[in-house]
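*Asks:* Take this sequence and fold it.
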Amino acid sequence: MANVIITGTSRGIGLELAQLFADDGHEVLALSRNDSPISKLNHKHISSFPFDITQSEDLKKMNDFVTENWESVDILINNAGKLLNKHFLDTSAQEFEQVYKVNVFGVAAVTKAILPKMTKNGHVLTISSMGGVQGSMKFPGLSAYSSSKAAVITLTELWAEEFKETGPSFNVLALGAVQTEMLEEAFPGYTARNSAFEMAEYIMEFALTGQRFYNGKLLPVSNSTP
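*Replies:* Prediction:
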């Protein structure tokens, strides 16, 4: 059984992931600013506390938990994300920066904190978006979001190269549209073909086994064309 850290677990894919891993017997540290949905599960294999990916004191709490409770971390899933749908000229510098604080700087900070505690055969899996893939279809209003998701794709490739001799492995999944609360907030009325539960099932399987076949790789996970 694996020790798994998942960020962004208050709803959507992250909440489903935490439940799936825990139901399978893995030990899960589920991190999100609002930990009420996770706490209400009262699952014996899930630990949680309020966690803001952009706050250094919360990163210390995460580190302390791992040191006190686990010998090592097997899987880190960087799932937390902030989606802003707003015309570029109407997007303030503060709004643009906040998206990057969560989607890029937060991902880097969590990964940096956990890496010394990960096993050689561990797996750092970052959730990106098809909007961040070069040459993919782009949508107006997503300048901050999609460019930030492109940044973590490149970060993943760089980390895999930097740690290729010592491990762990690093991969990134670029998701297409998934029916989540975040999607509904950004695109009211849009209906995606995949549910959060379906996507979480795929992500869990890849998180557990993908490092055997991939390192430093971007895998698009989308059934739409283009």
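*Asks:* going forward, measure contacts between C-alpha atoms and count neighbours the same way
*Replies:* Will do.
*Asks:* Contacts for stretch 77-91, please.
*Replies:* Contacting residues not belonging to stretch 77-91 are listed as 4-9, 14, 32, 53, 99, 102-103, 107, 124-127, 140-145, 182, 186-187, 207 [C-alpha atoms under 8 Å, 6 or more residues apart in numbering].
*Asks:* and this one, so I can compare the two:
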Amino acid sequence: MLSKNIIITGTSRGIGYELALQFSAVGHNVLAISRKTPQTLIENPNITCLSIDLSVEEDLKKVEQFLEHTWKKVDVIIHNAGSLLHKPFDQISAEEFESIYKVNVFGVVNLTRTCIPFLQKGSHVVTISSMGGIQGSMKFAGLAAYSSSKGAVITLSELLAEEYKERGIAFNVLALGAVNTEMLQEAFPGYEAPLSAKEMADYIFNFALTGNKYYNGKVLQVSSTTP
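*Replies:* This is a model prediction of the structure:
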């Protein structure tokens, strides 16, 4: 198997952390991007860790420099990092709303823009969204900033798929249902989701490597509940 160069955001914990370990375990090269870096990832020979705040565009120069001097090309990007705010709409400040969008939307925009010169035919960009961002899905009070931001990246991915299809770069979205991550527990204490972070990482792992053979510009709903 040829090793691939894979960028994963939000690798300090949860799904992103599990994905970094899975890809590195089978010999792929991983660029793990997060604000905090677990020692277990730092010590892994197949993982390069960059401490980056995706809400700060200037930080992404570290990624550009790494790609220019080390990898030269990117096979897979998994936009997994996310910021979740559970708060009544009329209590969310403009700064809080903007903060959610800086990570969940502009983080995706800016990292993708940084990586475009290094993507090639066969590259796959996977954005992790949420069922809350799907039009017509069940919505939950208190998630106005989070769910609307997840809807924004769905449309963005569809547009990029069209714009870069001639270059053979695929853009797809996985809209996840509830997953038992630390982020979910912080927002909804005591709620038990049906899937663990590792179980969801298993699915994303395979989709990131092969999904672009079957899909481009698509949104796949990955949820064990209806609607």
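*Asks:* What does the TM-score come to for these two?
*Replies:* The TM-score (TM-score structural alignment, normalised by the length of the first structure) is 0.98; 225 aligned residues with a C-alpha RMSD of 0.9 Å.
*Asks:* re earlier: the contacts of stretch 77-91 of the first structure in strands, which ones?
*Replies:* Among these, the members found in strands (DSSP state E) are 4-7, 32, 124-127.
*Asks:* Now render these as a markdown table, adding neighbour count and distance to residue 199 of the first structure.
*Replies:* Output for those, formatted as a markdown table (neighbours: other C-alpha atoms under 10 Å; distance: C-alpha to C-alpha, whole Å):
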| residue | neighbour count | distance to residue 199 of the first structure |
| --- | --- | --- |
| 4 | 24 | 17 |
| 5 | 26 | 18 |
| 6 | 22 | 15 |
| 7 | 24 | 16 |
| 32 | 24 | 19 |
| 124 | 28 | 17 |
| 125 | 27 | 14 |
| 126 | 25 | 14 |
| 127 | 21 | 11 |
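*Asks:* Of all pairs in those, which one is the farthest apart?
*Replies:* With C-alpha to C-alpha as the measure, no two of these lie farther apart than 32 and 124, at 17.8 Å.
*Asks:* tell me, which helix in the second structure spans the most residues?
*Replies:* Counting by DSSP state H, the longest helix found in the second structure is helix 144-163.
*Asks:* chain center to that one: distance?
*Replies:* Chain-centre distance of helix 144-163 of the second structure: 12 Å, with C-alpha atoms, centre = their mean, to the nearest Å.
*Asks:* with the first structure superposed, average distance for it?
*Replies:* Helix 144-163 of the second structure, aligned to the first structure and superposed, deviates on average by 0.3 Å (mean C-alpha distance after the TM-score superposition for the first structure).
*Asks:* Could you name the helices and strands sitting against that helix?
*Replies:* On a contact count with 3 or more C-alpha pairs under 8 Å, 6 or more residues apart in numbering; DSSP states H and E, helix 144-163 of the second structure meets helix 94-101, strand 119-130, strand 170-176.
*Asks:* Return the angle between stretch directions for the longest one and strand 5-9.
*Replies:* Right, the one you point to is strand 119-130 of the second structure. Angle, strand 119-130 of the second structure to strand 5-9, by axes from the mean of the first three to the mean of the last three C-alpha atoms, to 10 degrees: 30 degrees.
*Asks:* Who are the packing partners of strand 119-130 of the second structure?
*Replies:* When contacts are defined as 3+ C-alpha pairs under 8 Å, 6+ apart, strand 119-130 of the second structure packs onto strand 74-79, helix 144-163, strand 170-176, helix 197-210.
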